[in-house]
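A.B. asks: A structural model of the following input is requested.
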Amino acid sequence: MADTKTIVITGASDGIGAVAARELAGPEVTLIITGRSPDKLNAVAEETGATAFVADFARLDDVRALAEQINGAVDHIDVLLNNAGGTFEPNRLRTVDGHEPNFQINHLSPFLLTNLLKDKLSGALIVNTSSVGNLVGKVDLDDLDFEKRRAFQTRCYGTAKLENILFTRGIARRWADDGIVSVAVHPGPVASSFGRDSFFIGLLYRTPLKKYGTITVEKGAAPLVELARKGADPKLNGQYLERFKKGHENKQASDPTLIDGLWTRSAELTGL
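C.D. replies: Next up is the predicted model:
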């Protein structure tokens, strides 16, 4: 019998995270799933046999508690799919931690979780769900929360997705000696609950228009599933993929000053 593989999937209560959980579940997989909806998450857990932990990434204390739960449940993690996220109206609210929501939920909370799980990740694959929206992002290390700049939703979301790529490359620069491989991936324009907290971006996903501009949830999950099954392939370390191929990325995505600076600022903001 093959060794059991431990896979952790965030944002697994619905959408591509839930589909990935169903595809990856099996007798040789120890599966841990997280999400913010207890009812939806428990339904996926019952279907897949996964262990479910509820956490809201709009609360950093939830992320800290989640890391403690996962660390207490497993001895090692083979695959971490950082899939939790979404797009949010930046002017409508701030998180309880005082951050612009696209920044915290898409980047800062996954950054914190991944760092708190570091001791269990030797030889692991980390996949960060990013987006082609990174092309419209712009990272300003002195204004990560858009307090000085005008906070357009597309710019805030795109910036967070750019930060996913910068974080991926930060992992590649810092943790390669531990055998850790990090990849960022755009799953495609998936017809899921994405954009539910947005009026303008959500129009494509909530109306009949979605059948013209989106792909199925199953197709969207396919890159995550393939990467998880492949495992920690060093040839992929630090790459950004659009589904299965090298992606189109913002010119800031390879800037070493931003890669290191974002890591440092994120560590400061999360108290690491």
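A.B. asks: contacts, neighbours, all on C-alpha from now
C.D. replies: Noted.
A.B. asks: Could you tell me how far His186 is located from Thr34?
C.D. replies: 20 Å (C-alpha to C-alpha, to the nearest Å).
A.B. asks: the more surrounded of the two?
C.D. replies: Thr34 (28 against 25; other C-alpha atoms under 10 Å).
A.B. asks: My reading is that that one lies in a helix. Confirm?
C.D. replies: No: Thr34: not assigned to a helix; according to DSSP: H, G, I helix; E, B strand; the rest coil it is strand.
A.B. asks: who touches it in this structure?
C.D. replies: Neighbouring residues of Thr34 by C-alpha atoms under 8 Å, 6 or more residues apart in numbering: 8-13, 41, 52-55.
A.B. asks: One more, so I can put them side by side:
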Amino acid sequence: MSRITTPFGHDSTAAQVIAGVDLAGRRAVVTGGASGIGVETARALASAGAEVTLAVRNTAAGERTAAGIIETTGNNHVFVAPLELADRTSVRAFAERWDGPLHILVNNAGVMAEPLNRTIEGWEHQFATNHLGHFGLATGLHDALAQAGGARIVSVSSSAHLRSDVHLDDLHFERREYEPWLAYGQSKTANVLFAVEAAKRWASDGIVANALMPGGIRTALQRYVSPEQLKAWEEFPWKTTAQGASTSVLLAASPLVDGITGRYFEDNNEALPAGDSEYSGVAEYALDPESATRLWEVSEELLSR
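C.D. replies: This next block holds a predicted model:
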């Protein structure tokens, strides 16, 4: 497969990427759409005429965000729905309430490097939120995505996936010492593997799925990061939220990537294989088809209990 490149890069904004794109008649869901790059992703999609639903934990914040998007875009088809990704009941309820086709699903919400926290099932919270919640949401919405014809799933991963493969023998740190960044890295690798497997399983339904690294953006996602770590990142090439949302918007809406599926992007281009850098490229294990299949099967089994 040849590498996919576009005219856009590190500094491109979501507005630049979506300029000239018409999404009238398309329906989109953006998880975590009330904060960080989720807001700008939703704003860009709405600016192109899509109906956008912000799937959020805090519906009051979601309503404020929706009002702001409506005001800035003139598109009044921006809605809010409750979603707690770490709660299987909430995920299932969202999917069951959805009616009609869904053209774009942006799995954007996440938690990063938090202290050890477990769900009521005993699942490690970052893996449960970042991967299992989005996996359950996507599979629950599969029929709506298939009904749309040409639907796109976008999974927001991270360069942190380079920190850890998925440890299928101990996903929830029951036998190994918990380390926040390893847990985060594992969940972000899972986001990529989900796209790899969804691309294969759902190709016949006309559904494409890709993953991406949005770049470094200063948002509430870093609330658990130590002051020492933040200081160490001072020289990092940070992006604005509008720049950080651009690759999500590219994969969600741009005709430049029509039919592209099962790949990992950064800075609006398909990523190269990871080299020595801990901040760029894609790990071979994150694209491994056998690992992707095993993770899908394990995820199905966990959510069926």
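A.B. asks: if we can go back for a sec, can you select the buried ones among the contacts of Thr34 of structure 1 for me in ChimeraX?
C.D. replies: The ChimeraX selection below is limited to those of the contacts of Thr34 of structure 1 classed as buried (16 or more other C-alpha atoms under 10 Å):
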select :8,9,10,11,12,13,41,52,53,54,55
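A.B. asks: mind giving me CSV with the contacts of Thr34 of structure 1 and columns for distance to Ile180 of structure 1 and secondary structure?
C.D. replies: Output for those, formatted as CSV (distance: C-alpha to C-alpha, whole Å; DSSP: H, G, I helix; E, B strand; the rest coil):
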residue, distance to Ile180 of structure 1, secondary structure
Val8, 15, strand
Ile9, 17, strand
Thr10, 18, coil
Gly11, 22, coil
Ala12, 22, coil
Ser13, 26, coil
Leu41, 28, helix
Ala52, 24, strand
Phe53, 24, strand
Val54, 26, strand
Ala55, 25, coil
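A.B. asks: quick one: what's aligned to Arg243 of structure 1 in structure 2?
C.D. replies: Aligned by TM-score structural alignment, Arg243 of structure 1 pairs with Asp267 of structure 2.
A.B. asks: I'd guessed that match sits against Gly216; true?
C.D. replies: No: applying C-alpha atoms under 8 Å, one finds Asp267 of structure 2 not in contact with Gly216, separated by 10.7 Å.
A.B. asks: In terms of neighbours, single out the busier of these two.
C.D. replies: Asp267 (25 against 18).
A.B. asks: in whichever helix or strand Glu290 of structure 2 is part of, what's buried?
C.D. replies: Glu290 of structure 2 belongs to helix 289-304 when assigned by DSSP states H and E. By neighbour count on 16+ other C-alpha under 10 Å, the buried set for helix 289-304 of structure 2 is 289, 291-293, 295-296, 299.
A.B. asks: next one: stretch 176-194 of structure 2
C.D. replies: By 16+ other C-alpha under 10 Å, the buried positions in stretch 176-194 of structure 2 come out as 180-194.
A.B. asks: try stretch 216-223 of structure 2
C.D. replies: Per 16+ other C-alpha under 10 Å, stretch 216-223 of structure 2 contains these buried residues: 216-218, 221.
A.B. asks: Trace Gly86 of structure 1 over to structure 2, please.
C.D. replies: Using TM-score structural alignment, Gly86 of structure 1 lines up with Val111 in structure 2.
A.B. asks: so that match sits right up against Arg223, yeah?
C.D. replies: No: counting by C-alpha under 8 Å, Arg223 is not a contact partner of Val111 of structure 2; they are 9.2 Å apart.
A.B. asks: Residues that sit against both of the two, list them.
C.D. replies: By C-alpha under 8 Å, 6+ apart, no residue touches both Val111 of structure 2 and Arg223.
A.B. asks: Please name the residues that touch the aligned residue in structure 2 for Gly158 of structure 1.
C.D. replies: Aligned against structure 2 by TM-score structural alignment, Gly158 of structure 1 finds its counterpart in Gly185. Gly185 of structure 2 is in contact with 158, 160-165, counting by C-alpha under 8 Å, 6+ apart.
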